[in-house]
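A.B. asks: Quick one: sequence plus predicted model below, questions after.
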Amino acid sequence: MLKKLYNIIKKIAVFMKNEFNYESHRDFEEFYASFDDETPIHFHRSIEFMFVKSGEKPYTAGLESGVIKAGELLIVPPLFPHSFHPIQGGGAVKCNVLPAKYSDVWENFLKGKTPASLVIRDLNLAAELEEHLSVINNTVSPVLKDGVYKYVLGRIFQKVKFTDAPKSKTSGFATEVLRYIDENFSDDITLDETAKEFGYSKYYFSSLFNERFKTNFRTYLNNVRIEKAKKMLETLPLSEVAFRSGYKSLQSFFFNFKKVTGITPKEYVRSQNLSE
């Protein structure tokens, strides 16, 4: 028991000694890559999958470290700090980062649980999931992409064993602030109120936020609200989405939506073949 506790503390210490890079851009885009390289410790709200085609790839994710062997698939849950090392002697990998809106599907279904093991070592299941994820790189259809992402998550929920998530907060300030914003974006939260929630002055909190996330509080909050709004627009009318997203008026919603996406909400609805 003491040895296990020591190993957990040691892993936390290693993480805390390193700089965490919060990759905010990952929260608002999908990503697909097939190159093998050194990836320093970072985290994002999005779910990430790493499939190893050949070789053995060392990884650290949360408090779990090990290697992903050929034919296996690593799941990195939302907000899990993680890093990768190149495959010794060369190898081949595929990496998929899902749009952040699917993190809501993950968290709403699991409700505080996490995979007992982050690596899927069932080669048949890993190959099935990798085959479906490969479709994403070869299509521009949002309907097909949405179907693939939901199918992959559904298969994971069905086949993977889950356990209660560890209580330790390895990324401390960063993950707690992101969770707070994610859970309260629809309220009229401000920099001042959020700073008080975490026991800081608004000036120190703002400085800490900017340093950690490379963006300011208002910009990040707007990005989260607009991403949530895009999801809600699939089923709700514009006027309702505006207020559920945390904006006090349609004018404010339209202004911020275009600022973040480059198009108006109505143009977005038409581009996605959604009903207004």
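C.D. replies: Cool, got the structure.

A.B. asks: make it CA atoms for all contacts and neighbour counts henceforth
C.D. replies: Fine.

A.B. asks: Contacts made by stretch 74-85 with the rest, please.
C.D. replies: The contact list for stretch 74-85, computed with CA atoms under 8 Å, 6 or more residues apart in numbering, reads 20, 37-51, 57-62, 68, 103, 114, 118-120, 170-171, 175.

A.B. asks: I'd like to know which of those are part of helices.
C.D. replies: Mapping these onto helices (DSSP state H) picks out 103, 175.

A.B. asks: Buried subset of the contacts of stretch 74-85, written for PyMOL?
C.D. replies: The buried residues among those can be selected in PyMOL (16 or more other CA atoms under 10 Å) with this line:
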select buried, resi 20+41+42+43+44+45+46+47+48+49+50+51+57+58+59+60+61+62+68+103+114+118+119+120+170+171+175
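
A.B. asks: Of the contacts of stretch 74-85, which belong to strands?
C.D. replies: Cross-referencing the contacts of stretch 74-85 against strands under DSSP state E gives 39-43, 48-51, 57-61, 68, 114, 119-120.

A.B. asks: Pasting the second one now:
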Amino acid sequence: MMPIIEIIDGLYTEKSFHYGALDLPAFEHFWHAHPEMELTFIQKGEGMRYVGDSIQPFTHGDLVFLGSYLPHSWATYRSPTIENERVTAKFFQFPASLFLQFPEYRFLTSFFREANYGLYFANPSAALLNKIHDFGSFPRHLQILQLFDLILELFIQKKRVQISQKPARMLPGFQFLEKEEQRLARVLKWIHEQHATAITLDQAAKEAAMSKTYFCRWFSKINGCTFMQYLNRLRIEQACQMLVFSDKTVGEIAYASGFENISHFNRVFRGVKKQSPTALRQQASLR
């Protein structure tokens, strides 16, 4: 089965890495891959872990480091005897270039290559676990420093085991993943360049070389929202910049952002920002 490409919202434009903490009734099977590396720690839960060509059971304390494009999924068992059972995990996603852009960190290159097969860490040190547990308590501007410290602590762990027999590039579908990423990048670039014009769903589908019906399914599955939701969110973010940093009227901003009338702009703006354009401008002027 081909993995789904996961696009991490806001990565590269709003943040250089993604940190998440999950608390769910269960981990549903979601076979996916992404260009970024990923460190995942299962705090509570048990089930099956799928990484590359490997299928293995996991339980509390499962700590795994995954390379770029290595398909993966965790699927938990549901206990019929435990009510309101929860599973929890913490994960970190980042491009290898975040570290390797610095000459001082290029000694991690071989370690990151190991991660192309997936690495399981048995009996991680207390220092490493503490860094994972405490990560969310740091303000965002300090978390990137904590991430560097965390990966360095991960690097010195001796008890690590290769998970998959094959790296991502040798698994079925790898070339498909690269092709899909290139197509998505082309479509998103086109949307960002044309969002202030009267672009249509038909034009977007043509840009992706797909039928309109298939494009809608493809775009929603990859981005987690419809084409129009993505386009409107992009337009509203552009409008916010103009509201704060320009003297243009709300009407001028609406048209400059790609909306054909002010009433539609106001309705979409409220739906995205939960306030009116005027209220946001007034709020910004008080800062």
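C.D. replies: All right, it came through fine. All values reported here derive from a predicted model rather than from experimental measurement.

A.B. asks: Report the TM-score for the pair.
C.D. replies: Remark: TM-score between the superposed chains equals 0.51 [TM-score structural alignment, normalised by the length of the first structure]; 232 aligned residues with a CA RMSD of 5.7 Å.

A.B. asks: Pull the contacting residues for residue 276 of the first structure.
C.D. replies: Residue 276 of the first structure neighbours (CA under 8 Å, 6+ apart): 237, 238, 266, 269.

A.B. asks: now the third one: how far from residue 258 of the first structure?
C.D. replies: Plainly put, residue 266 of the first structure is 10 Å away from residue 258 of the first structure if you go by CA to CA, to the nearest Å.

A.B. asks: show me where the stretch 101-250 of the second structure has helices.
C.D. replies: 109-114, 126-134, 140-155, 174-194, 201-207, 212-223, 227-245, 250-256 (DSSP state H, counting those that start in this stretch).

A.B. asks: how about JSON lines for those helices, with distance to residue 3 of the second structure added?
C.D. replies: Below are the helices of the stretch 101-250 of the second structure laid out as JSON lines (distance: least, CA to CA, whole Å):
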{"stretch": "helix 109-114", "distance to residue 3 of the second structure": "21"}
{"stretch": "helix 126-134", "distance to residue 3 of the second structure": "27"}
{"stretch": "helix 140-155", "distance to residue 3 of the second structure": "26"}
{"stretch": "helix 174-194", "distance to residue 3 of the second structure": "8"}
{"stretch": "helix 201-207", "distance to residue 3 of the second structure": "22"}
{"stretch": "helix 212-223", "distance to residue 3 of the second structure": "11"}
{"stretch": "helix 227-245", "distance to residue 3 of the second structure": "21"}
{"stretch": "helix 250-256", "distance to residue 3 of the second structure": "39"}
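
A.B. asks: Quick one, which of those helices gets closest to residue 82 of the second structure.
C.D. replies: helix 126-134 (25.4 Å; CA to CA).

A.B. asks: thinking again about what came up before, residue 275 of the first structure: which of the contacts of residue 276 of the first structure is nearest?
C.D. replies: Nearest to residue 275 of the first structure among those is residue 269, at 6.8 Å by CA to CA.

A.B. asks: if I've got this straight, the closest one is in a strand?
C.D. replies: No: assessed with DSSP: H, G, I helix; E, B strand; the rest coil, residue 269 of the first structure is helix; it does not lie in a strand.

A.B. asks: pretty sure it contacts residue 229?
C.D. replies: No: if you go by CA atoms under 8 Å, residue 269 of the first structure and residue 229 don't touch, sitting 11.0 Å apart.

A.B. asks: If you count surrounding residues, which of the two has more?
C.D. replies: A side-by-side neighbour count of residue 269 of the first structure and residue 229, using other CA atoms under 10 Å, places residue 229 first with 24 against 17.

A.B. asks: And that one, how far from residue 101 of the first structure?
C.D. replies: Note on residue 229 of the first structure: its distance to residue 101 of the first structure, by CA to CA, is 10 Å.

A.B. asks: Over to residue 55 of the first structure?
C.D. replies: Counting by CA to CA, the gap from residue 55 of the first structure to residue 101 of the first structure is 32 Å.

A.B. asks: on that earlier part again, so which of the contacts of residue 276 of the first structure is the closest to residue 108 of the first structure?
C.D. replies: Proximity of the contacts of residue 276 of the first structure to residue 108 of the first structure (CA to CA) peaks at residue 237, which lies at 22.6 Å.

A.B. asks: what do we get in the second structure for residue 260 of the first structure?
C.D. replies: Aligned by TM-score structural alignment, residue 260 of the first structure pairs with residue 272 of the second structure.
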